[in-house]
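Engineer: could you work out the structure for the sequence below:
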Amino acid sequence: MSANSKSAISPRSISAKFPFWAQIVTGLVLGALLGWIARSQDIGWLYTALDKVGHLFVQLLKLAVGPLVFFAILVSITNLRKVNNAARLASRTLLWFMITSLIAVAIGLTIGLITNPGAGTGLTPKDGKLPEHAGSWLDFLTGIIPTDVVTPFTELNVLQIVFMAAVAGIAALQLGDKAKPILTLSESVLELLQKALWWVIRLAPVGTVGLIGYAIADYGWDLIGKYATFTADVYIGCALVLFGVYPLLLATVAKVNPLHFFKGAWPAIQLAFVSRSSVGTMPVTQKVTERLGVPKEYTSFAVPFGATTKMDGCAAIYPALAAIFIAQIFDVQLSIGDYILIAFVSVIGSAATAGLTGATVMLTLTLSTLGLPLEGVGLLMAIDPIIDMVRTATNVAGQALVPVLVAAREKILDLDAYNAAKASPVDAVDADEKVAVPVAA
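Structural biologist: The predicted structure is shown next:
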């Protein structure tokens, strides 16, 4: 075969003809169609197949979560030694995490108070059921410290994994040169895990068919109709944060063109929408943030930190709306003090979401703090897969946004790289470039 023929069927040419975002959209459409067919025609084997495909994709993502989080946090903390004013950068990052979370929860509360999502749904308290695992402040605080080093990985307790990784990272910094062999090994293991996760990410279009198809086949449009206002509220709230608040912050705080941010960060945002996992999307988020001009040393700290604590969708907008929704179903009147508590829980308790699919722990934490019935969680579980997609996309966008804001404020943002996002579509594959985002295999 000639060189020209080889070039004609190269991965780059395939990517140009059918880019990753188009594969995702195709998966969404095909999944919705198959889900509707499975439900309307009562095709059992198709229902099962969609369930298995979606389940396997999520399981493959989760398979790497434990070790990926551990080594990402460990390496990110130790990488701070390479950054000037590391303590200042870390504190500014945390500050902007809190500021954007407060804005998001305020938007969620405002939308909920205007639309009354729990009114006229036809749902009653008897429709709810207690969650299998409820969260409380005591559980949250005592649950940070593991009883052993194995269980957090087998039970996938991300918060405990983050704690162990932080302790190991700080200890490595204290040891200095003596810790170099461990750090070298950790960096190699992290690269290996990220490489393996790229293979899983390439399966996202197929996983999309299963996840969306199963959601439609299992829940149907009738059930979604009962939650229409609440679902619309979540999507509107996330859209306002994504396409209103974030661009405004980029234009006024970072003083950069917001369009370049979205063009650069879009691969991570679209993958988050499909996978519903901030941690599973983390390698993509980190790569696109670097390509937006944020220094790699700072990105390797800020993105893993954000993937486990920065949740504007799951931990701010969603619990605010959910609390109002459940209070209205159970006929409980919320006071101004309750709304302040929701904001407090959203900012302080974000780590409870741990970057995994779903936000049940965060919701139970919010409800238990407010004294609302935990049976309300059961009311929202049916609709969770549909709203979790936009929540996670918002999470990931925020995780890429804050490093850009901080880097711009600290004058370390590479503006040439940031502006080049317009001319360099990041879903194009370059076999020689490690930061390329995935396309179909």
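Engineer: only C-alpha atoms from now on, for both contacts and neighbour counts.
Structural biologist: Will do.
Engineer: any figure for the gap between residue 48 and residue 39?
Structural biologist: Using CA to CA, to the nearest Å, one gets 11 Å for the distance from residue 48 to residue 39.
Engineer: need the contact list for the residue nearest the centre of the chain.
Structural biologist: Central residue of the chain (CA atoms, centre = their mean): residue 278, 2.8 Å from the mean position. The contact partners of residue 278, by CA atoms under 8 Å, 6 or more residues apart in numbering, come to 272, 307, 308, 355, 356, 357, 392, 395, 396.
Engineer: report all helices and strands that the helix or strand hosting the second one contacts.
Structural biologist: Yep, that's residue 307 we're talking about. Per DSSP states H and E, residue 307 falls inside helix 296-309. Judged by 3 or more CA pairs under 8 Å, 6 or more residues apart in numbering; DSSP states H and E, helix 296-309 is in contact with helix 65-79, helix 86-115, helix 158-175, helix 278-291, helix 384-409.
Engineer: returning to what we had before: among the contacts of residue 278, who's most crowded?
Structural biologist: Within the contacts of residue 278, most neighbours by other CA atoms under 10 Å means residue 396, with 35 neighbours.
Engineer: one more, so I can put them side by side:
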Amino acid sequence: MTAPSSAAPSSDAPTGQTPRTRSRLRLPSFGVQVLLALVLGVALGLLARSIADPAPDQADALTVTLATIGSTFVTLLKALVPPLIVTAIIASIANLRAVTDAARLAGRTLLWFGITALASVLVGITLGLVFRPGLSTTLTTADAAEPSRTGSWLDFITGLLPANWLGVTAGTSLQQADGAVTGATTSLSFNALQLVVIALVVGVAALKVGPAAEPFLTFNRSVLAVVQKVLWWVIRLAPLGTVGLLGNAVATYGWDLLGPLASFVAAVYVGLAVVLFVLYPVLLRTHGLSPVRWFAGAWPAIQLAFVSRSSLGTLPLTERVTVRNLGVPREYASFAVPFGATTKMDGCAAVYPAIAAIFVAQVFGVQLSLWDYVLIAFVSVVGSAATAGLTGALVMLTLTLSTLGLPLAGVGLLLAVDSILDMGRTAVNVAGQTLVPTIVARRAGILDVERFASSNAADPFADDDAPVAADERERVAVTA
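Structural biologist: Next up, the predicted model:
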């Protein structure tokens, strides 16, 4: 006798009754979710501005809620970046044992970082001379203010050498009231470049140790898998984070600040658009790759970078799309993408400082010579590495201004629109961090061209646990 099955088909329901079927809610793709979140964020931001409290130092509840949602999302991402950088680079170095020409790959990566940075800064210089933003602004030197943080060529040394094995630094800020110190707050932050150096040293040491280091490398791979899984959970919250980040930006800044700096903002965004939609596609075409397929594969990371304004916060997704969508080998991408997140900044370190330096020179009535423009190009190509320990567009700008001998107080003229510009700058930064590994892999003959050309490459979460992902983990024998 056979017991009746408990999983009887729903079609056995009595006649006249509709069979019950289980169906999963099919959500839009990640890109569509982010686009919808962009629209919702702008709408909520405008609503927050319309109901804002007239009191000067008080924010309404909606603005506070949006700010909290956005900052929490970015904090979660940044909190998981340090273990990702360390474990991913150690694992990639272990896998690079099968790569016959790893040193050449690293050298080509640095070379293409420099080539794209040089092309980007030339775009910025050209647009700065065409738009002449400093001559069309209503701001004067009286509106200038010294920046709170500056960049220096010595930052490369201090940023490269780890202060401790965790790459963590502590900073203390004083709280004042009525001119008296009422308290102090200590915060911890990590230096991404130092983490890269630490991971490189540990990975190479593990290879030199030999078989005795295999348990450590196995443990590292397990930690990496766990960290990546948690990161994908956090990144799936990106649409919610987008609503908070963009809504808070609109509620806080609106469009009122664009008036005096409209020409400058336009010049920067035109420059970013030229780099993203003209320069990068031309480079892809010259290497026989479709710009449309590259945009489709990299777009989720570019979107997240635009709203989060953080290359490091976008790093997990940047590496994800570079491997799964663009066909770059994981062993190479896990080195190139984190390294690029600290040093590859075509938006922050090339286009923006070039136009901003020309703007400051025009406001202060300083005539720049041909040698000054050469210095701007030099700082953009080399300076991003020099200030990698202190990532940020303002740091790069102060380094550029100090190299040219321009007043650092000019930075204060641009702070009002920095948040608006930072969205576009970060998007271009991340786009370049996916572009260079793709080009280098193509030139080395290790790019998975079929995966790059796949029509299903737009969603970074597609088939996340499918056998394809397992195949990628097994694919460690890469030949250059």
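Engineer: quick one on the thing from earlier: so which of the helices and strands packed on helix 296-309 of the first structure gets nearest residue 28 of the first structure?
Structural biologist: helix 384-409 (11.7 Å; CA to CA).
Engineer: how big's the offset between whichever helix or strand comes after the closest one and the second structure?
Structural biologist: The first helix or strand that comes after helix 384-409 of the first structure along the chain, using DSSP H and E, is helix 415-419. Comparison of helix 415-419 of the first structure with the second structure after fitting gives an average deviation of 1.7 Å (mean CA distance after the TM-score superposition for the first structure).
Engineer: what range in the second structure matches helix 415-419 of the first structure?
Structural biologist: Alignment of helix 415-419 of the first structure against the second structure: residues 449-453, by TM-score structural alignment.
Engineer: list of residues touching that stretch?
Structural biologist: For stretch 449-453 of the second structure, contacts defined as CA under 8 Å, 6+ apart pick out 290, 293, 294, 297, 324, 325, 326, 327, 457.
Engineer: again with stretch 79-95 of the second structure
Structural biologist: Stretch 79-95 of the second structure is touched from outside by 190, 192, 195-196, 198-200, 202-204, 206-207, 217, 220-221, 223-224, 227-228, 231, 312-313, 315-316, 330-332, 334-335, 338, 476-477, with contacts defined as CA under 8 Å, 6+ apart.
Engineer: tell me which residues in it are buried?
Structural biologist: Buried residues in stretch 79-95 of the second structure, counted by 16 or more other CA atoms under 10 Å: 80-95.
Engineer: how far does that stretch sit from its chain's centre?
Structural biologist: 17 Å (CA atoms, centre = their mean, to the nearest Å).
Engineer: which of the contacts of residue 278 of the first structure sit farthest apart?
Structural biologist: Pairwise distances across the contacts of residue 278 of the first structure peak at 13.8 Å for 272 and 308 (criterion: CA to CA).
Engineer: on that earlier part again, the residue nearest to the centre of the first structure matches what in the second structure?
Structural biologist: By TM-score structural alignment, residue 278 of the first structure lines up with residue 311.
Engineer: swap in residue 295 of the first structure?
Structural biologist: When the second structure is aligned by TM-score structural alignment, the residue opposite residue 295 of the first structure is residue 329.
Engineer: how close does its match get to residue 448 of the second structure?
Structural biologist: Distance of residue 329 of the second structure to residue 448 of the second structure, given as CA to CA: 8 Å.
Engineer: and what of residue 299 of the second structure?
Structural biologist: Residue 299 of the second structure sits 18 Å away from residue 448 of the second structure, going by CA to CA.
Engineer: tell me which of those two has more neighbours.
Structural biologist: Ranked by neighbour count (other CA under 10 Å), residue 299 of the second structure and residue 448 place residue 299 first, with 21 against 18.
Engineer: which residue in the first structure lines up with the more buried one?
Structural biologist: Under the alignment (TM-score structural alignment), residue 299 of the second structure maps onto residue 266 of the first structure.
Engineer: measure that match to residue 297 of the first structure for me?
Structural biologist: For residue 266 of the first structure, the distance to residue 297 of the first structure equals 22 Å [CA to CA].
Engineer: contacting residues around the nearest residue in space to residue 391 of the second structure that is not next to it in sequence?
Structural biologist: Spatial nearest neighbour of residue 391 of the second structure, excluding adjacent residues (CA to CA, 6 or more residues apart in numbering): residue 342 at 6.9 Å. Contact criterion CA under 8 Å, 6+ apart gives 192, 193, 312, 385, 388, 389, 391 as the residues in contact with residue 342 of the second structure.
Engineer: aligned counterpart of the second one in the first structure, please.
Structural biologist: Under the alignment (TM-score structural alignment), residue 193 of the second structure maps onto residue 159 of the first structure.
Engineer: from what I can see that match touches residue 352, true?
Structural biologist: Yes: under the criterion of CA atoms under 8 Å, residue 159 of the first structure makes contact with residue 352 at 7.0 Å.
Engineer: and these two? Which one has more around it.
Structural biologist: Ranked by neighbour count (other CA under 10 Å), residue 159 of the first structure and residue 352 place residue 352 first, with 28 against 23.
Engineer: counterpart of residue 99 of the second structure over in the first structure?
Structural biologist: Under the alignment (TM-score structural alignment), residue 99 of the second structure pairs with residue 83 in the first structure.
Engineer: please report how far the residue nearest to that match when sequence neighbours are not counted lies from residue 165 of the first structure.
Structural biologist: Excluding the flanking residues, the one nearest residue 83 of the first structure by CA to CA, 6+ apart is residue 297, at 6.4 Å. Remark: distance between residue 297 of the first structure and residue 165 of the first structure (CA to CA) = 17 Å.
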